[in-house]
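S.K.: give me a 3D structure for the following:
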Amino acid sequence: MHEVTFEDAMMADLVPGTNYLKGDDSNYTRSEPVHMIFKFPGLRGVGNMGGIRRAMQENPIFGSSQEEAFVVLLDTRKHENWQNVYDPMSGILTYYGDNESSSQHYLSTNNAGNKALQKFFQRAYNEPESHLAPFFYFEKQVDDSVKYVGIAIPYVPGTSEVDALSLERFTDPRTGIPFENLVGHFTVLEVTAKREWLYDLKRGITVSEHAPNEWLRFLVDRDLSSRVERPLVPGERLRRRERLLESIGYRMTIFRRTQGRFRRGLLESRRCCDLCGMAVEPLLVASHILPWSVADEHQRQDLDNGLLLCVTHDALFDKGFITFEDDGRILISEMFPRQEWPRLSIDETMHLSHIPRNKAYMRLHRANIFKTSSR
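M.R.: This next block holds a predicted model:
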């Protein structure tokens, strides 16, 4: 079995069947391997307590999101009341939620693990276009190392949502009082999670070029027919090219779905360019104020993060040659030649006909995208 040292864990890919070793510190909270695996430069990682640990999306420039980047499931093997079970033949993981107390509601746990289970099972079964965070499943070993098993998908083909995630009653052995906890059934993809993908996920880049095709295939088609990645043999260039093209195709499908929904929302509220009034619909662009590449899932769909612009003014806005004040007045970059203004139909008297309610996006555009002599 392949092993990764504690010191190397924060630079390693997640490879199925690999053991990630604990550190040498006598304080286990500082030597706990999961905590080390998910360390990212300049970003928060995951906690070092609990079987269900959420990592939130976070961009170094634009702050934290309310969406999970990913969720870590760790079978600690310490619960006598229930045993998490993974069947490698069927690929089905049965995993219990994080409520262990009769004194609280099953959705009120400290780490909000049950809330995450409920949210993502709901999305996986009913909201194919919504953000779905991957669950990375590990099993704790007797030497306190952890073995990475694969990506646990909150979805089982041929099984209904109510059967895949059920609310069950248990009895607290200390008090004899009953309590409720969730029990989830996942399909596990025994595939490698590249370090670059983990970092992209943490930064809110969900349609990443580093995402495994097996994961993208599920997002696009709900297809889990290929659970285990097939190793590439040396010199298999054609297969590598096929996987690359497949990956590009899946990522473009996800992008078109999201962008199409965003554009429809803007068109429903107005039918012309927010700046010049041009109303030829095929020439109108749903322009993100905070760019897609750095926006999180909520921001990518937030209509307050959008302007409906003609292709000319979208290009100027996207490249940072124009931006807008909070009241909608245009600002034209000093880097854009004044003699070109008439050709592209811009002047200093123009203003937006539709002003987004959330001013924070435009302030970020002015501070980070708009071209000035100092940037």
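
S.K.: switch to C-alpha atoms for all contacts and neighbour counts from now on
M.R.: OK.

S.K.: for residue 150, which non-adjacent residue is closest in space?
M.R.: residue 190 (4.4 Å; Cα to Cα, 6 or more residues apart in numbering).

S.K.: hmm, that neighbour is touching residue 153, no?
M.R.: No: contact between residue 190 and residue 153 fails when scored by Cα atoms under 8 Å: they sit 10.8 Å apart.

S.K.: which residues of the chain fall in strands?
M.R.: Listed in chain order, the strands of the chain (DSSP state E) span 3-4, 19-20, 52-59, 63-75, 85-87, 92-96, 135-140, 146-153, 165-171, 178-189, 284-288, 306-310, 322-324, 330-332.

S.K.: dump those to CSV, plus mean neighbour count and distance to residue 36.
M.R.: Output for these, formatted as CSV (neighbours: other Cα atoms under 10 Å; distance: least, Cα to Cα, whole Å):
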stretch, mean neighbour count, distance to residue 36
strand 3-4, 17, 11
strand 19-20, 28, 9
strand 52-59, 23, 13
strand 63-75, 20, 13
strand 85-87, 15, 24
strand 92-96, 21, 23
strand 135-140, 23, 14
strand 146-153, 25, 11
strand 165-171, 15, 30
strand 178-189, 22, 23
strand 284-288, 24, 35
strand 306-310, 25, 38
strand 322-324, 22, 42
strand 330-332, 20, 46
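
S.K.: here is the second sequence; please produce its structure so I can put it next to the first one:
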Amino acid sequence: MADPLVPLVGVSRQGGFRYRGTNKEPALLVLTSNLAEPDWPDELDPTTGRFVYYGDNREPGRQLHDTPRYGNLLLRHVFELAHMGCRDRVPPILVFTTESPGRSFRFRGLAVPGHPAMPSTEDLVAIWKTAGNERFQNYRAVFTILDAAVIDRTWIHAVGTHKEEQV
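M.R.: Below you'll find the model as predicted:
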């Protein structure tokens, strides 16, 4: 079975981090999680919209931002934009979870960096982990899933297809 997210939202194949555009200037981000990794326990609270997501440096041997899919660089980028007050430059972030083995996904919502119940000093934190005898870092990111049950597919496909005029 082909990956349904590729034709659905036009992002790259595979991985927890997928994007449309470039890794330096993504037009759209997709975060996927199985919510079942014991060492990296992503979690979603549907009542508060709080989504905790762990980055993609999940094994020792790499620096925090030196990951093949650029996920931790993307996390740093969107949280920097949000913290600098440039939320209009944060790309839309769609969150999906896997529903069963294979390629079945459930749309969870449109996310923004941070959460109202958390200070900005704590919404993106590099944490230490030890595997074997090696220590390494990964991000723990906290997002808010907005209260929008349906996102228009026309809007999703239009994101990033044309540059807005600079004022």
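
S.K.: what does residue 8 of structure 2 align to in structure 1?
M.R.: Alignment note: residue 8 of structure 2 maps to residue 37 in structure 1; criterion TM-score structural alignment.

S.K.: before we move on, the earlier item: quick one: the strands of structure 1 as TSV, columns for distance to residue 259 of structure 1 too.
M.R.: Shown next, in TSV, are those (distance: least, Cα to Cα, whole Å):
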stretch	distance to residue 259 of structure 1
strand 3-4	40
strand 19-20	39
strand 52-59	20
strand 63-75	19
strand 85-87	37
strand 92-96	33
strand 135-140	25
strand 146-153	24
strand 165-171	31
strand 178-189	28
strand 284-288	8
strand 306-310	11
strand 322-324	21
strand 330-332	25
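
S.K.: out of those, flag the one nearest residue 362 of structure 1.
M.R.: For the strands of structure 1, proximity to residue 362 of structure 1 was assessed by Cα to Cα; strand 322-324 is nearest, at 7.0 Å.

S.K.: and the closest one, which stretch of structure 2?
M.R.: So strand 322-324 of structure 1 sits over no part of structure 2, by TM-score structural alignment.

S.K.: just give me the longest helix of structure 2.
M.R.: Secondary structure of structure 2 per DSSP state H: the longest helix is helix 71-83.

S.K.: so where is the longest helix seen in structure 1 in structure 2?
M.R.: Counting by DSSP H, the longest helix found in structure 1 is helix 237-269. Per TM-score structural alignment, helix 237-269 of structure 1 has no counterpart in structure 2.

S.K.: can you check which part of structure 1 the longest helix of structure 2 sits on?
M.R.: Per TM-score structural alignment, the counterpart of helix 71-83 of structure 2 in structure 1 is residues 113-125.

S.K.: tell me the average deviation of that stretch from structure 2 after fitting.
M.R.: Overlaying structure 2 shows stretch 113-125 of structure 1 at a mean distance of 1.1 Å from the equivalent residues (mean Cα distance after the TM-score superposition for structure 1).

S.K.: buried stuff in the longest helix of structure 1?
M.R.: Within helix 237-269 of structure 1, the residues that qualify as buried are 247-251, 253-254, 258-259, 262-263, 265-267, counting by 16 or more other Cα atoms under 10 Å.

S.K.: done for today, thanks.
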